[in-house]
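# Build me a model:
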Amino acid sequence: MSIAHEPAAHPVERTAVRRPWRAAVRRPWRAAARREKLRQETGPMQYMLVFREEEEFLSARTDPERSSAYWGAWGAYIAAINEAGVVVKGDGLQPPHTATTVRLRDGRREVQDGPYADTKEQLGGYLVVDVPTLDAAIDWAARAPAASAGSVEVRPVLPPMAPPA
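Below is the predicted model of the structure:
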């Protein structure tokens, strides 16, 4: 049974009440509840682990004195995550100076050599993992060498799009 409500003859104008303390309050249980609901609806999820490394750490790739330690740490990590059977795909990337950035502005294509922004951390590579929970993805991210000398962003991957009808 539904009841139709008539609009008030003289609607009351509501003003927003500012509650500055609410913006500072984090509600992790809400995000966790949303993730859990999504996981229950979709089953195991794929997460992209985006590895960003500080310039000095990234330069160890080609430094004769530091490259064996750099590649040894990554080799051990890649072996462990592959052995766990959770890797869907992934690639390391060439150094930032090999990048080309493309932007479209006012209908004109702008092409720039190198990364668009100078940042402290550079994109070094990514892995897509298929794991049951965000916590499992975070555990793998924390084990990556980039976590100690940069950052690892963990982001859910969108499900495949349906083919056009």
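
# Every contact and neighbour count from this point should use C-alpha atoms.
Will do.

# Can you pull out the residues in contact with the helix or strand hosting residue 70?
In this structure, residue 70 sits in helix 67-83 according to DSSP states H and E. Contact with helix 67-83 is made by 60-61, 87, 140, 143-145, as judged by C-alpha atoms under 8 Å, 6 or more residues apart in numbering.

# Type out the PyMOL command that picks the buried ones from these.
Burial among the contacts of helix 67-83 is assessed by 16 or more other C-alpha atoms under 10 Å; the matching PyMOL selection reads:
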select buried, resi 60+61+87+140+144+145
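
# okay if I get the contacts of helix 67-83 as CSV plus distance to residue 37 and secondary structure?
Converted to CSV, the contacts of helix 67-83 look like this (distance: C-alpha to C-alpha, whole Å; DSSP: H, G, I helix; E, B strand; the rest coil):
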residue, distance to residue 37, secondary structure
60, 42, helix
61, 41, helix
87, 23, strand
140, 22, helix
143, 27, helix
144, 28, coil
145, 31, helix
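
# please give me the structure for this one as well, since I'd like to look at both together:
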Amino acid sequence: MRYTILLHYPEMMAQGELDQAAIEQGQAAFTRYATDLDSAGVLISAEVLAPTSATTTLVSVGEELRIQDGPFADTKEKLGGIFVIDVGDLDAALGWAKQAPSVQWGPIEVRPTGTYYENGAWTS
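Modelled structure (predicted):
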């Protein structure tokens, strides 16, 4: 079954907020995590999202579709990236989610996939 691991953590707001060594340490931790998922044969996709300042949100208000700059939700933690995995059950997905480096910085959401589009067709 497919699960998406959604990583929420505080977003750096200013250049230099973290020193280069801390950035490299974080990148190395995420590379190890992605490599472990891939080596286990469960990784489908891994995405690091651009900063929320690059976000555009569409909101339907009545019959009007509004487009606004920035994220809709104003929270301390931001959705920073996702890992899509294919494992046997929720316990396995949670086992992998617990190993995500960002678990120490913010919440991690594990959500089963309802349907997905692959090879020209929707699959449940």
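
# Got a TM-score for the pair?
For this chain pair, the superposition-based TM-score is 0.83 by TM-score structural alignment, normalised by the length of structure 2; 118 aligned residues with a C-alpha RMSD of 2.4 Å.

# picking that back up, same list, the contacts of helix 67-83 of structure 1, but as CSV with distance to residue 155 of structure 1 please.
Shown next, in CSV, are the contacts of helix 67-83 of structure 1 (distance: C-alpha to C-alpha, whole Å):
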residue, distance to residue 155 of structure 1
60, 27
61, 26
87, 15
140, 13
143, 16
144, 15
145, 18
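
# what two of the contacts of helix 67-83 of structure 1 have the greatest distance between them?
60 and 87 (24.9 Å; C-alpha to C-alpha).

# for structure 2, what spans make up the strands?
2-10, 43-48, 56-61, 64-69, 77-86, 108-112, 116-118, 121-123 (DSSP state E).

# got a markdown table for those strands, with distance to residue 25 of structure 2 too?
As requested, the strands of structure 2 are exported to a markdown table (distance: least, C-alpha to C-alpha, whole Å):
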| stretch | distance to residue 25 of structure 2 |
| --- | --- |
| strand 2-10 | 16 |
| strand 43-48 | 16 |
| strand 56-61 | 30 |
| strand 64-69 | 31 |
| strand 77-86 | 17 |
| strand 108-112 | 20 |
| strand 116-118 | 33 |
| strand 121-123 | 38 |
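
# Kindly state which of those is positioned closest to residue 22 of structure 2.
Between the strands of structure 2, strand 2-10 lies closest to residue 22 of structure 2; by C-alpha to C-alpha that is 14.5 Å.

# how about the closest one, aligned to which bit of structure 1?
Aligned by TM-score structural alignment, strand 2-10 of structure 2 corresponds to residues 46-54 of structure 1.

# so how many other residues sit close to residue 93 of structure 2?
23 (other C-alpha atoms under 10 Å).

# Ok, the one 5 residues further on next?
Burial measure for residue 98 of structure 2: 13 neighbouring residues, criterion other C-alpha under 10 Å.

# list the contacts for it?
Counted by C-alpha under 8 Å, 6+ apart, residue 98 of structure 2 has zero contacts.
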